[in-house]
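Asks: need the 3D shape of this:
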Amino acid sequence: MEHYTGVRPQSNRTRSLSHTSPVEVSLQAALDALGDPVRRRIVRELAEVPDWSRPCGTFTHLPVAKSTLSHHFAVLRDAGLLEQRDEGSRRLNRLRRAEFDSRFPGLLSLVLEEPGDAAR
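Replies: Below you'll find the predicted structure:
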């Protein structure tokens, strides 16, 4: 095996992301994911933009550490609310609104109608 100098080792970003289908999510898991005000704010902000247009790095205005923000994104992914894909150095997001609404009719609408300052 050849060894190349100056080549960056593979990072954790190259591993594939796991996405849970909303069909596989229990009501309790959905409620738990939406129970956190920061996660509800992420969902509301993603609902306002086109799919795949908002990278994770644009959520630094939220009052949590970067590692905590990563955890919030993982919880939303595991609850079937969020789909993510890596594009270069950015991780883009898509709210799985139609799929989630099909599984839990009306639940996401309640979150989206919540006043914007409720997560502060």
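
Asks: going forward, measure contacts between C-alpha atoms and count neighbours the same way
Replies: Fine.

Asks: what's the offset of the longest helix along the chain from the middle of its chain?
Replies: Secondary structure of the chain per DSSP state H: the longest helix is helix 66-78. Computed by C-alpha atoms, centre = their mean, to the nearest Å, the chain-centroid distance of helix 66-78 equals 7 Å.

Asks: helices along the chain, start to end?
Replies: Using DSSP H, helices in the chain cover 27-34, 37-47, 66-78, 97-103, 107-113.

Asks: for S16, which of those helices is the nearest?
Replies: helix 66-78 (12.8 Å; C-alpha to C-alpha).

Asks: I'd like to know which elements the longest helix of the chain is packed against.
Replies: The helices and strands touching helix 66-78, judged by 3 or more C-alpha pairs under 8 Å, 6 or more residues apart in numbering; DSSP states H and E, are helix 37-47, strand 82-87.

Asks: deepest in the core, which of the helices of the chain is it.
Replies: Comparing the helices of the chain by mean neighbour count (mean count of other C-alpha atoms under 10 Å), helix 37-47 ranks first with a mean of 19.

Asks: chain center to that one: distance?
Replies: With C-alpha atoms, centre = their mean, you get 9 Å for helix 37-47.

Asks: and this one, so I can compare the two:
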Amino acid sequence: MQLIHPDPEDFALTDVLSALGNPIRLEVVRRLNQGEHLNCTTALPHMPQSTASHHWRVLRESGLLQQTREGRVITMTLRKADIDKRFPGLLDAVVAPKGQAL
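Replies: From the prediction side, this is the model:
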């Protein structure tokens, strides 16, 4: 199965905000933004695979996540540069720790 990623010019603000509106997906984005290296198995180990796959699809299709297949493992990378180019400052504002002023 090929993983399809949108081009940055096709990112929709509503899709990005909707993806980030889920606390599980927001936490994954925060972890990736802090430099954690995650794959589909390690990111949400206690979640059923079908539920985790749904979260990955939403993040990937919104443009927030780049998934790369490496053998049987799919690694995830935050598309920070692409998001920042399309929506400057949005990601930093949303993933900032609670109570931290920008």
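
Asks: circling back to that earlier point, average gap between the longest helix of structure 1 and structure 2?
Replies: Following superposition, helix 66-78 of structure 1 is found to deviate from structure 2 by 0.8 Å on average (mean C-alpha distance after the TM-score superposition for structure 1).

Asks: point to the residue nearest the middle of structure 1.
Replies: F73 (3.7 Å; C-alpha atoms, centre = their mean).

Asks: OK, contacts around the aligned partner of it in structure 2?
Replies: The pairwise alignment with structure 2 assigns F73 of structure 1 to W56, based on TM-score structural alignment. Neighbouring residues of W56 of structure 2 by C-alpha atoms under 8 Å, 6 or more residues apart in numbering: 40, 65.

Asks: what do you get for H55 of structure 2?
Replies: R25.

Asks: tell me the spacing between it and K85 of structure 2.
Replies: 23 Å (C-alpha to C-alpha, to the nearest Å).

Asks: go on, Q34 of structure 2?
Replies: 19 Å.

Asks: look up how far R30 of structure 2 lies from C40 of structure 2.
Replies: 15 Å.

Asks: please read the previous query as pertaining to R86 of structure 2.
Replies: 19 Å.

Asks: again with H46 of structure 2
Replies: 18 Å.

Asks: check A81 of structure 2 too.
Replies: Distance from A81 of structure 2 to R30 of structure 2, by C-alpha to C-alpha: 15 Å.

Asks: dump the residue contacts of N39 of structure 2.
Replies: Per C-alpha under 8 Å, 6+ apart, neighbours of N39 of structure 2: 73-76.

Asks: do that again at 10 Å, thanks
Replies: 45, 67-69, 73-77 (C-alpha atoms under 10 Å, 6 or more residues apart in numbering).

Asks: corresponding residue for it in structure 1?
Replies: So, by TM-score structural alignment, N39 of structure 2 is matched to P55.

Asks: ok, and the closest non-adjacent residue to that match?
Replies: Leaving aside its chain neighbours, P55 of structure 1 sits nearest to L92 (4.2 Å; criterion: C-alpha to C-alpha, 6 or more residues apart in numbering).

Asks: which residues sit in contact with that neighbour?
Replies: 51-58, 83-86.

Asks: quick one, what contacts the aligned residue in structure 2 for L31 of structure 1?
Replies: The equivalent of L31 of structure 1 in structure 2 is L17 (alignment by TM-score structural alignment). Neighbour list for L17 of structure 2: 26, 62, 90-91, 94 [criterion: C-alpha under 10 Å, 6+ apart].
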